[in-house]
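Q: 3D model of this:
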Amino acid sequence: MLSRIVFSRFATFQKTRLASTLAFLEHSSSQLTPGSLNTVTAASKLGGVTALLAGTGAREAATAAAQLAGVEKVLVAEDAAYDHGFAEKITPLVAANVAKHGFTHVVAPASSVGRGFIPRLGAALDVQPLSDIIGVESENTFVRPIYAGNIITTVKTSDKIVLLTARGTAFPPAQKGESTAPIEDAETADLSATPTVKFISEHLAKSERPDLGSATRVVSGGRALKDKESFDSLVYPLADALGAAVGASRAAVDAGYADNSLQVGQTGKVVAPELYIALGISGAIQHLAGMKDAKTIVCINKDPECPLFGLADFSLEGDIFQIVPELTEKIKNA
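A: So this is what the prediction gives:
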């Protein structure tokens, strides 16, 4: 059961200032990322939103951002210097636009990019960021989980500039609005004084399956699958039969069964699909923090005392090596 506590980090808030929100949005191949759509929804709860996009292809992605409900203006920094989301580059850009336009709030996705530059921006502006928010109660009061989601806190801040990262699974994606916001050039940033950062290379895990972070169905495997061959032969066929994304527990990733990009949990990805199927996953707190918001949870495990049985909507006690192939075959023939 979740506990809920309320506390105030400061005594008062300057309510005389009208909220003005800057939402930093990410894009890939000139397309807005799914998490950016959720970020717009979170930012919209504070009032009108000005979106900021940076990097190669930002102007093309800005066209889609300008059509989202709640977005009143889009700022674009079309410069390859901002590619790859380096915090050392993004921070001065955001700070320059905050200074020029007087934004009272900055919201970013709770992604590797957002988690990278928001703390650095907080240091530059001498304010305390609030990370991983799951609710907005007012312009200075927010809801966020702590202790792996076991406690939900309501936090009140009096910082003049409020910095936030928003958990994507807690907010619905923004939809197209009835009007199109104007697109303008963002305030340029002086990058000459930034620490030396050089992009070397990246290795992307490509898959035709749905993206784990936004999939409506997820099939995850745990350490009980024993080895990579068993993981591949049981998890992937079931996921393909359901049109689902593939996930894994931290134990399975650490054992080499799956790539770390598939890890679901506190130190992996947080998902909230319509259907989550856990194969051979006991249900450690670290894993529950990443999937307990799923609408329907199915657990298959031979251990009758498996903790995840207590959270699951449907539990099946038995040998996964017998049950899963039969289940996969029945789904394929349905």
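Q: CA only for contacts and neighbour counts going forward, please
A: Fine.
Q: helix or strand for residue 164, which one?
A: Using DSSP states H and E, residue 164 sits within strand 162-166.
Q: what about residue 108, how many residues nearby?
A: Other residues within reach of residue 108 by the criterion other C-alpha atoms under 10 Å amount to 31.
Q: which strands and helices lie in contact with the host helix or strand of it?
A: In this assignment (DSSP H and E), residue 108 forms part of strand 105-109. For strand 105-109, the elements it packs on are strand 21-24, helix 34-44, helix 112-125, strand 162-166, judged by 3 or more C-alpha pairs under 8 Å, 6 or more residues apart in numbering; DSSP states H and E.
Q: point out the most buried one among those.
A: Neighbour counts (mean count of other C-alpha atoms under 10 Å) averaged over each of those peak at strand 21-24, with a mean of 27.
Q: who does that one touch, helix- and strand-wise?
A: Here strand 21-24 touches helix 34-44, strand 49-54, strand 105-109, going by 3+ C-alpha pairs under 8 Å, 6+ apart.
Q: I'd like the structure of this one too, to check against the first:
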Amino acid sequence: MKTAPIFMKQWLAANKRTRILSGDQWYLDFAAKILPIIKLSPLFEGDDNAQKNAAISLCVYFQDVIARTGGWKIFSDTYHSLYNTYLPFYQLSDSYIPDEINPEDIAFVLWTLKSHPALNEPDEYALHNPHDKGLSTLAQEIYKLMDENFEEAPINETPSSSWVTGTNLLDTPSTPLPEITPETRLSKNVEYSLEYSSGKPLLYFTTYKELCKFFVEVLKWEDTPSSLLPDLQHNKEFVIYANAKGMLIAPDVAAYFREAHNPMYNAERAAAKGYELFCRPGTCPFDLIKYGMGQGILPEVQLPFPDGKEILHKNWDFIARYYLCEYYEGD
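A: Modelled structure (predicted):
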């Protein structure tokens, strides 16, 4: 069966412009060259639209590298300013050259095409191993073809727009959690919580009934159903985080936090499901995630594929930005 062509309008849409530039046909022809390679890879097997989208995205990357401008450079420079390296997930060797084509760049572009944040519902996100063999193999094959055609590739004078998934999320500043000092004005809820816990910021409650008892007896809330956060009555395993900003309450996550005073900590559950804190929007307030990672009390959380623990712990802030989107709060 003959492969349907990639049309100029698809290329222009990827670049977010309507005017055809002198080099556009060359890149469209190059996309047609790499499309058969993509089709032979198991990475996008059976998905014609995804295969074409991959070919176009890789060509936009190639165009940006040749021009040393555009969406790829925006992502790369912004990422470097945040993390002092040009990419997540990959250990960049001395052979990695910014503003040149690199297999690691291509692998990351492919990863963004296989991994996406939640669309409409919190569970509608996609995870993919950035070190997947099929992904790495395809990246090397595409790199070889780009390298062979590097000297011929034209410079397009109009740069592409920001097209790399997650670029806009890198603009959110990440700031340390504020410390509580003698001068800090704390809310009554935080004062009572810290007094009750002997200064421990995190408190743990197994059931909603236990939580309500704490609300009434310790925080001195009114003992009426409407005052005791009734939306939480069907949840369990609560974490309260008393901090300089206020008091956060996170249901159904206590099993992931390893502290001596947390009777619900479960290493197996943390390893199996703890990654949802970073990928599933609304699962946990970001300040609590940030505190947990900063204190080293989320030791078993890991992504559900080989080397998932190392990948998550080395890249957790970027992963949280990428997947939590507006739920990521860096300030």
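Q: got a TM-score for the two of them?
A: TM-score for the superposed pair, counting by TM-score structural alignment, normalised by the length of the second structure: 0.24. Supporting figures: 142 aligned residues with a C-alpha RMSD of 7.0 Å.
Q: hang on, the earlier thing: does anything pack onto the helix or strand following the strand holding residue 164 of the first structure? Which helices or strands?
A: Next along the chain after strand 162-166 of the first structure, taking DSSP H and E as the criterion, comes strand 183-185. The contact analysis (3+ C-alpha pairs under 8 Å, 6+ apart) places strand 183-185 of the first structure against strand 71-77.
Q: quick check: angle from the strand it packs on to helix 34-44?
A: 130 degrees (axes from the mean of the first three to the mean of the last three C-alpha atoms, to 10 degrees).
Q: the helix or strand that contains residue 268 of the second structure: which residues count as buried?
A: Residue 268 of the second structure belongs to helix 267-273 when assigned by DSSP H and E. Buried residues in helix 267-273 of the second structure, counted by 16 or more other C-alpha atoms under 10 Å: 267, 270, 271, 273.
Q: distance of the second one from residue 211 of the second structure?
A: Same thing as residue 270 of the second structure. Taking C-alpha to C-alpha, to the nearest Å as the measure, residue 270 of the second structure falls 22 Å from residue 211 of the second structure.
Q: I'd like the helices and strands packed on strand 21-24 of the first structure laid out as CSV, including distance to residue 141 of the first structure.
A: As requested, those are arranged in CSV below (distance: least, C-alpha to C-alpha, whole Å):
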stretch, distance to residue 141 of the first structure
helix 34-44, 13
strand 49-54, 18
strand 105-109, 12
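Q: and these: which comes nearest residue 144 of the first structure?
A: Between residue 144 of the first structure and those, the shortest gap by C-alpha to C-alpha is with helix 34-44, which sits at 12.7 Å.
Q: residue 151 of the first structure and residue 114 of the first structure, how far apart?
A: Counting by C-alpha to C-alpha, the gap from residue 151 of the first structure to residue 114 of the first structure is 23 Å.
Q: same question, residue 130 of the first structure
A: Residue 130 of the first structure is 12 Å from residue 114 of the first structure, by C-alpha to C-alpha.
Q: how about residue 252 of the first structure?
A: Computed as C-alpha to C-alpha, the residue 252 of the first structure to residue 114 of the first structure distance reads 27 Å.
Q: cool, residue 125 of the first structure as well?
A: Relative to residue 114 of the first structure, residue 125 of the first structure is positioned 16 Å away (C-alpha to C-alpha).
Q: before we move on, what about residue 90 of the first structure?
A: 10 Å.
Q: next, count neighbours for residue 325 of the first structure.
A: Residues within reach of residue 325 of the first structure, counting by other C-alpha under 10 Å, total 16.
Q: can you pull out the helices in the stretch 1-150 of the second structure?
A: Using DSSP state H, counting those that start in this stretch, the helices of the stretch 1-150 of the second structure run over 8-15, 24-40, 48-67, 71-83, 103-114, 133-149.
Q: flag every buried residue along the fourth one.
A: Of the residues in helix 71-83 of the second structure, those buried under the neighbour-count criterion (16+ other C-alpha under 10 Å) are 71, 72, 73, 74, 75, 76, 77, 78, 79.
Q: the first one contacts residue 65, doesn't it?
A: No. Between residue 71 of the second structure and residue 65 no contact is recorded; they are 9.7 Å apart, counting by C-alpha atoms under 8 Å.
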